[in-house]
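Enquirer: Let's see this in three dimensions:
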Amino acid sequence: MTTTARVAAILGVVAVTSCSAEGNSTTPPERTATSTTTSIAPLPDPPERKAIDAYLAMWREMAEAGETSNAEAPGLAEHATGDALVVIRNSLAEDNRKGLVTMGSPKSDPQVTNVDRADGVVSVVKIRDCGDDSTWLKYRKGTNEPADGQGGGRRSIFAEVKAQPDGSWRVTRFAVQGVGSC
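Expert: The predicted model follows:
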C-alpha cells in the first residue's frame, strides 16, 4: 500500500445516516450500533531495528548452543555469518573439546553507532554494546563446577551487521573487549 493510500485510509470518513420511516413521529428513531474497523498494515521495521534484532538474536542463539557446546546449532547461521559465525562455532567447538558448557544468558544494551548506505539503501549497521556476561558463565559438563575462578562482567562489544540478499540481517563481525572495558 502506498503512503498516499495509507493516508487516505486513515483519513477516510464513514458516514452513517439513519432516517425514520415516519418523519412526524414523537419517538426518536431506533439507534443501531455500527462499528467500522480499518486495518492498516504496520510499517516495516527500520534497518537499524532489524540489525539490533539480529545482533540480540545472535547472542540468544549462542547462549542456547552454549548449554551443550553445540557448534552446529542451526540457529547460529540464522543470525550470524562470515567471521562472526566462524568465531562462534570455533568457541563452541573448543568448549566441547574441553568438556565445558555455558549456562545463563548475556545481557545487552546495543546502540547503533554508524549506518552505511549503498545507493541510498541502508546496507551495514555498526553497533556498540556494553554487554554483561556476569550471569553467563562456563562450567564443567555434568558437574556444574565452575570452569575457572573468574566471573564475568561488563565488556565493550563492537559489531557489524549487514543486510543479506534474502532480506535478512546477520552479524558479520564482532569484537569483545575485556571485563571492565565499559
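Enquirer: rest of the way, CA atoms for contacts and neighbours
Expert: Fine.
Enquirer: next SSE after the biggest helix by length in the chain?
Expert: Longest helix in the chain, counting residues (DSSP state H): helix 47-66. Next helix or strand after helix 47-66 toward the C-terminus (DSSP states H and E): helix 76-79.
Enquirer: what about the strands in the protein?
Expert: Applying DSSP state E to the chain gives strands spanning 100-104, 111-118, 121-132, 136-140, 154-163, 169-176.
Enquirer: The structure of the following sequence is requested for comparison with the preceding one:
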Amino acid sequence: MTVTEMANYALKKQDYEKATSKQGSSDSDGNQSISDLERSYRNAEATGGDRWLCGWNPDVEPKHIVPISKDIEDLVKHQIRERYLKEQGGSSFEKVHSYNEKYKAYAKTRNGPERMSVLYTIEELKFSEMDKIMGYIKSKVPGWHHPKPFDPAIVQEYINQEEGKDNKDINISV
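Expert: The predicted model follows:
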C-alpha cells in the first residue's frame, strides 16, 4: 500500500480522530475500529511524516551510536559552539528548527530502521560538545554554572584550541 493510498484510506475512513470506543469494538455505523497503533501509523504516513523517525514504531531498531558523515559532525559542533559563543548557550526556536530539519533530512538518507539511531547519535554528539564547552568554561571560571553569564572569549579560546586539534589530524603532503 502506497502512502497516497494510505492517506486516502485514512481520509475516507475518517481515522484522524481517535475513536472513543476501545480497540476491536465497533463504531456507531457498525464498522470495526482500528487499533491505536495502526491509527498512529496511518496518521504519520498520511500527514507526510516518516514512520522510521517516530519513537512509537516497533520496527525501529533500539537506539545506538552509528557512524555519521564528517559534514554532519562538523555542523553539530558548529551549532553548539555558535550557541555558546553568541548566545551564552541559548538559542532561538528558528535556529534550532532549521538545524533539526537538516538533521532529519540527513537521517532520511539512511536505511529506514537506522534513522532513529542517526538522530540519537547526533543528540549524543550535541551533549558531548556541550559538556566539553561547559567543562572548559568551568576550568576558566571556578564556580560557574549554566545559565550564569560568561565571557565569550573563553568559548572562542576553546574553539581555537579544538580547531587546532582538528587541523593537526590532517596530513597534507606536497
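Enquirer: Tell me how the two chains score on TM-score.
Expert: For this chain pair, the superposition-based TM-score is 0.23 by TM-score structural alignment, normalised by the length of structure 2; 75 aligned residues with a Cα RMSD of 5.7 Å.
Enquirer: Quick one: closest of the strands of structure 1 to residue 87 of structure 1.
Expert: strand 169-176 (8.8 Å; Cα to Cα).
Enquirer: among the strands of structure 1, which is nearest residue 84 of structure 1?
Expert: strand 169-176 (4.5 Å).
Enquirer: and that closest one, what does it pack onto?
Expert: For strand 169-176 of structure 1, the packing partners by 3 or more Cα pairs under 8 Å, 6 or more residues apart in numbering; DSSP states H and E come out as helix 47-66, helix 76-79, helix 82-98, strand 154-163.
Enquirer: list the buried ones in it?
Expert: 169, 170, 171, 172, 173, 174 (16 or more other Cα atoms under 10 Å).
Enquirer: which one of the strands of structure 1 lies closest to residue 11 of structure 1?
Expert: strand 121-132 (29.8 Å).
Enquirer: list the helices and strands that closest one packs on?
Expert: helix 47-66, strand 111-118, strand 154-163.
Enquirer: which stretches of structure 2 form helices?
Expert: Under the criterion DSSP H, structure 2 carries helices at the ranges 3-13, 36-46, 70-87, 93-107, 115-140, 152-168.
Enquirer: Need those in a markdown table (columns: mean neighbour count).
Expert: Shown next, in a markdown table, are the helices of structure 2 (neighbours: other Cα atoms under 10 Å):
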| stretch | mean neighbour count |
| --- | --- |
| helix 3-13 | 14 |
| helix 36-46 | 17 |
| helix 70-87 | 16 |
| helix 93-107 | 13 |
| helix 115-140 | 18 |
| helix 152-168 | 13 |
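Enquirer: re the thing from before, how about the helices and strands packed on strand 121-132 of structure 1, which one is nearest residue 93 of structure 1?
Expert: helix 47-66 (9.7 Å).
Enquirer: how far off strand 111-118 does that closest one point, in degrees?
Expert: Counting by axes from the mean of the first three to the mean of the last three Cα atoms, to 10 degrees, helix 47-66 of structure 1 lies at 120 degrees to strand 111-118.
Enquirer: Tell me the helices and strands packed up against helix 47-66 of structure 1.
Expert: Using 3+ Cα pairs under 8 Å, 6+ apart, helix 47-66 of structure 1 sits against helix 76-79, helix 82-98, strand 100-104, strand 111-118, strand 121-132, strand 154-163, strand 169-176.
Enquirer: quick one on the thing from earlier: of all the helices and strands packed on strand 121-132 of structure 1, which one is nearest residue 92 of structure 1?
Expert: Across these, residue 92 of structure 1 has its closest neighbour in helix 47-66 (6.5 Å, Cα to Cα).
Enquirer: Of all the residues in that closest one, which ones are buried?
Expert: Buried residues in helix 47-66 of structure 1 (16+ other Cα under 10 Å): 47-48, 50-52, 54-66.
Enquirer: got the angle between it and strand 100-104?
Expert: Going by the same axes, to 10 degrees, helix 47-66 of structure 1 makes 130 degrees with strand 100-104.
Enquirer: how many degrees apart are helix 47-66 of structure 1 and strand 136-140 in direction?
Expert: 20 degrees.
Enquirer: Could you tell me the angle between helix 47-66 of structure 1 and strand 154-163?
Expert: Orientation note: helix 47-66 of structure 1 sits at an angle of 120 degrees relative to strand 154-163 (the same axes, to 10 degrees).
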